[in-house]
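Dropping a prediction and its sequence here:
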Amino acid sequence: MRSPGKLLRAVLLGMSWVAANAVRAEPPRFTPVAPGIDYAIFDQRPEDIEPARIHAFKIDLEVAEVRLVSAGGPASRRTVAQIAAPYPVVVAVNASFFDTEGRAIGLGVNDGQLLAAGKRQSWGALVVDGKKARIVLGGDIQDYRAYRLVVQGIPRLVVGGKVQRLKPQVAERTAVCAAGGSITIAVTTRIETTDFARFLADAPEKGGLGCSDALNLDGGPSTQLVVRLPSMNLSLPGWAVPNALVAVPGRM
């Protein structure tokens, strides 16, 4: 017969194993939904707030194309659904922050053309050069014409695989990760900032996306998602915004 001490240790070890496995997320299972676009959905269950649902789209820049599409003039705003209406097949999310007059904040570039000129030196920026993407500081961008696409955001959630020190705040969020020949767009329901950043940075075997660099785009009521593909349709509505980050799949 086991001694009471050994029995207690066995029970505690068993409880620890169950608890660890109860909170461990499953590795992400991305499924192709269009040429150059894979999709996965995650449910995060933080202890102190309601569960968060995260939609993630991995975009292969060798196959699909990403664009920053303006709502119109400098102070124009439309919903992402309205901005993406001309595209029969598309994945689109909100992008730039905007001021009280509706003007995009930060640098905005599409196909080398300037959409928004107010570069923020200390903000992060998603830059796409040809078919390669990365996230840099605004101050590192010397000539916007060197890039096919630029959109700025704040804060940088993950830098070099490390979660940054972030202001605690619970909100809907839109973020983008960049890793050379691909980007990953993530849209979530209400979640705390650091929890979201940790999910983005965690390795796939820990249930995360494994992002080495991730940038927060506008969020809260601006967060929205439009998916119009042969294999799926999805709409998460939001406020009118100055532009949208649009992914167009390769030839069907």
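Yep, that arrived.

CA only for contacts and neighbour counts going forward, please
OK.

V246 and I83 touch, don't they?
No: using Cα atoms under 8 Å, V246 is not in contact with I83; the gap is 9.2 Å.

which residues are common contacts for those two?
V69 (Cα atoms under 8 Å, 6 or more residues apart in numbering).

these two touch, right, A186 and A56?
Yes: with contacts counted by Cα under 8 Å, A186 reaches A56, the gap being 4.4 Å.

Neighbour count: the two, which is higher?
A186 (25 against 22; other Cα atoms under 10 Å).

any residues touching the helix or strand containing H55, and which ones?
H55 is part of strand 52-60, with elements assigned from DSSP states H and E. Residues from elsewhere that reach strand 52-60, judged by Cα under 8 Å, 6+ apart: 36-45, 181-191, 247.

Could you turn the buried ones of the residues you listed into a ChimeraX selection?
Buried residues among the contacts of strand 52-60 (16 or more other Cα atoms under 10 Å), as a ChimeraX selection:
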select :36,37,38,39,40,41,42,44,181,182,183,184,185,186,187,188,189,190,191,247
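
which residues of the stretch 151-252 of the chain fall in strands?
156-159, 162-163, 170-179, 182-192, 214-216, 225-229, 232-236, 243-248 (DSSP state E, counting those that start in this stretch).

for the longest helix belonging to the chain, which positions count as buried?
Longest helix in the chain by number of residues (criterion: DSSP state H): helix 4-23. Within helix 4-23, no residue qualifies as buried by neighbour count (16+ other Cα under 10 Å).

Next SSE downstream of it?
Next element after helix 4-23 (DSSP H and E): strand 31-34.

Which strands and helices lie in contact with that following strand?
Here strand 31-34 touches strand 37-44, going by 3 or more Cα pairs under 8 Å, 6 or more residues apart in numbering; DSSP states H and E.

Distance of N243 relative to M15?
From N243 across to M15, the span is 50 Å (Cα to Cα, to the nearest Å).

what does I54 give?
Distance from I54 to M15, by Cα to Cα: 29 Å.

ok, now V69?
V69 is 52 Å from M15, by Cα to Cα.

What of M232?
Taking Cα to Cα, one finds M232 at 40 Å from M15.

can you check I185 too?
37 Å.

L157 touches N216, doesn't it?
Yes: if you go by Cα under 8 Å, L157 and N216 touch, sitting 6.3 Å apart.

Which residues are in contact with the nearest residue to H55 once chain neighbours are set aside?
Nearest residue to H55 in three dimensions, chain neighbours excluded: I41, at 4.8 Å (Cα to Cα, 6 or more residues apart in numbering). I41 makes contact with 28, 53-56, according to Cα under 8 Å, 6+ apart.

In addition, the following structure is provided for comparison:
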Amino acid sequence: MLREETAKLLMMIQGAYPNYKPDNKTVTINTWNLALSDISFDLAEKAFLAYLRADTKGFAPAPGQLIALVHELNTPQQLNELEAWSLVEKAIRNSIYNSQEEFSKLPPLVQKAVGSPNVLRLWAADGSYSEQVASSNFMRSYRNEAKKQEEYEKLPADMQQMIDQTNRNSYSAQIREKNRDAIQIMTTTENAEIEVKDEPTGISQQSDERLKKLIEDFRKI
């Protein structure tokens, strides 16, 4: 949004809320322009009109309130907790030998809440598995991940890039990468032993060696 557009938006706000009288208009325009710099005037105007039509208290909006409305107007609605769990529940049924494939089918936010394909496989193979406990833990995790994603998407693009770069270089990211490699090898080994029953020894030994080496590398992080 251009500075002139920000000034126009503030004039609209002041027109609707006559008691909104900033002490220093120049500072106010500059501050709002900084906060809304990556948002188009058209979206900001729509967000203000949505705020105005819903407001029953008579207070002018803060920049963050308009940004939240822009995000709400411009972002597809996420799955709710029950909808997300229904996808996980379906994936669990086929995850004893196909956890990697089932995990890849889940939406990114659901993947974050689950953690890894290995979690699906453990749930599927656990004889004492409790759907009530698993669903409760998942929904709590999904709720936290959805909130973090919502806050992330409100940030300017340059700040999102900084966060992405920091996350890629983090220790936890290295662990996730190692886990993905280990799970891939474990899944490949399991499938190979099932599909090639006449030659299980060579395949199993080769994959076991690769897995041992991967685990050793993982411990060095």
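The structure has been received and is ready for your questions. Computed from a prediction, not measured in an experiment: that's the story for all the values here.

TM-score, when you put one on top of the other?
Once superposed, the chains reach a TM-score of 0.24 (TM-score structural alignment, normalised by the length of the second structure), with 100 aligned residues with a Cα RMSD of 6.3 Å.

coming back round to it: quick one, the strand holding H55 of the first structure and strand 225-229 angle?
50 degrees (axes from the mean of the first three to the mean of the last three Cα atoms, to 10 degrees).

wait, isn't A113 of the second structure in contact with Y142?
Yes: between A113 of the second structure and Y142 there is a contact under Cα under 8 Å: 4.8 Å.

For N30 of the second structure, what is the enclosing helix or strand?
Going by DSSP H and E, N30 of the second structure is part of helix 25-35.

that older thread, can you name the next helix or strand after the strand holding H55 of the first structure?
strand 65-70.

how much does that next one deviate in direction from strand 52-60?
120 degrees.

For burial, what's the neighbour tally of the closest residue in space to F48 of the second structure that isn't next to it in sequence?
Excluding its sequence neighbours, the residue lying closest to F48 of the second structure (Cα to Cα, 6+ apart) is L66, at 6.3 Å. Number of residues near L66 of the second structure (other Cα under 10 Å) recorded here: 21.

I'd assumed A50 was in contact with L66 of the second structure.
No: the criterion here is Cα under 8 Å, and L66 of the second structure misses it with A50 at 9.0 Å.

which residue ranges form the helices in the second structure?
3-16, 25-35, 41-54, 63-74, 81-92, 99-105, 108-114, 117-125, 131-154, 157-168, 171-195, 200-219.

Which pair in the contacts of I41 of the first structure has the greatest spatial separation?
Greatest spatial distance in the contacts of I41 of the first structure: P28 and R53, 13.2 Å, computed using Cα to Cα.

between those two, what contacts are shared?
41-42.

tally of neighbours for F103 of the second structure?
24.

Show the contacting residues for it.
Per Cα under 8 Å, 6+ apart, neighbours of F103 of the second structure: 91, 111, 116-117, 120.

Just the closest of the residues you listed to Q14 of the second structure, please.
The closest of those, once distances to Q14 of the second structure are taken by Cα to Cα, is Q111, at 44.7 Å.

any residues in contact with both of A113 and Y142 of the second structure?
With Cα under 8 Å, 6+ apart, A113 of the second structure and Y142 have no common neighbours.

Spatially nearest residue to S70 of the first structure (excluding sequence neighbours)?
N243 (4.3 Å).

I'd like to know how far the one you found sits from V150 of the first structure.
Relative to V150 of the first structure, and taking Cα to Cα, N243 of the first structure is found at 12 Å.

Can you check which residues contact both of these two?
L68.

Figure out which of the strands of the stretch 151-252 of the first structure is closest to L114 of the first structure.
Nearest to L114 of the first structure, of the strands of the stretch 151-252 of the first structure and by Cα to Cα, is strand 243-248 at 12.6 Å.

just checking, what packs against the closest one?
strand 65-70, helix 80-83, strand 90-94.

most tightly surrounded among the ones you listed?
With neighbours defined as mean count of other Cα atoms under 10 Å, these peak in mean count at strand 90-94, which reaches a mean of 28.

okay, the angle between it and strand 170-179?
120 degrees.

Downstream of strand 90-94 of the first structure, the next helix or strand is which one?
Next element after strand 90-94 of the first structure (DSSP H and E): strand 97-98.

helices or strands next to that next one in the packing?
strand 104-110.

Give the buried residues for whatever helix or strand comes next after the strand it packs on.
Next along the chain after strand 104-110 of the first structure, taking DSSP H and E as the criterion, comes strand 113-118. For strand 113-118 of the first structure, burial by neighbour count (16+ other Cα under 10 Å) applies to 115-116.

what's the angle from strand 113-118 of the first structure to strand 104-110?
Using the same axes, to 10 degrees: strand 113-118 of the first structure against strand 104-110 is 160 degrees.

any idea of the angle strand 113-118 of the first structure forms with strand 243-248?
150 degrees.

Tell me which residues touch the residue nearest to N110 of the first structure when sequence neighbours are not counted, please.
Here the nearest residue to N110 of the first structure in space, its sequence neighbours aside, is L149; by Cα to Cα, 6+ apart that works out to 4.6 Å. Contacts here follow Cα under 8 Å, 6+ apart; on that basis L149 of the first structure touches 67-68, 108-112, 126-129.

Around the closest residue to Q100 of the second structure other than its chain neighbours, how many other residues sit close by?
Leaving aside its chain neighbours, Q100 of the second structure sits nearest to P117 (5.2 Å; criterion: Cα to Cα, 6+ apart). Using other Cα under 10 Å, the number of residues around P117 of the second structure comes to 24.

likewise W85 of the second structure?
So W85 of the second structure, with other Cα under 10 Å, has 21 neighbours.

same deal with K148 of the second structure?
Neighbour number of K148 of the second structure under other Cα under 10 Å is 11.

Kindly provide the distance from it to E195 of the second structure.
42 Å.

now R121 of the second structure
R121 of the second structure is 18 Å from E195 of the second structure, by Cα to Cα.

Among these two, which residue is more densely surrounded?
Using other Cα under 10 Å, the more surrounded residue of R121 of the second structure and E195 is R121, with 23 against 10.

just checking, the more buried one touches E89?
No: the pair R121 of the second structure / E89 is not scored as a contact, 11.8 Å apart, by Cα under 8 Å.

Give me the common contacts of these two.
Common neighbours of R121 of the second structure and E89 (Cα under 8 Å, 6+ apart) do not exist.
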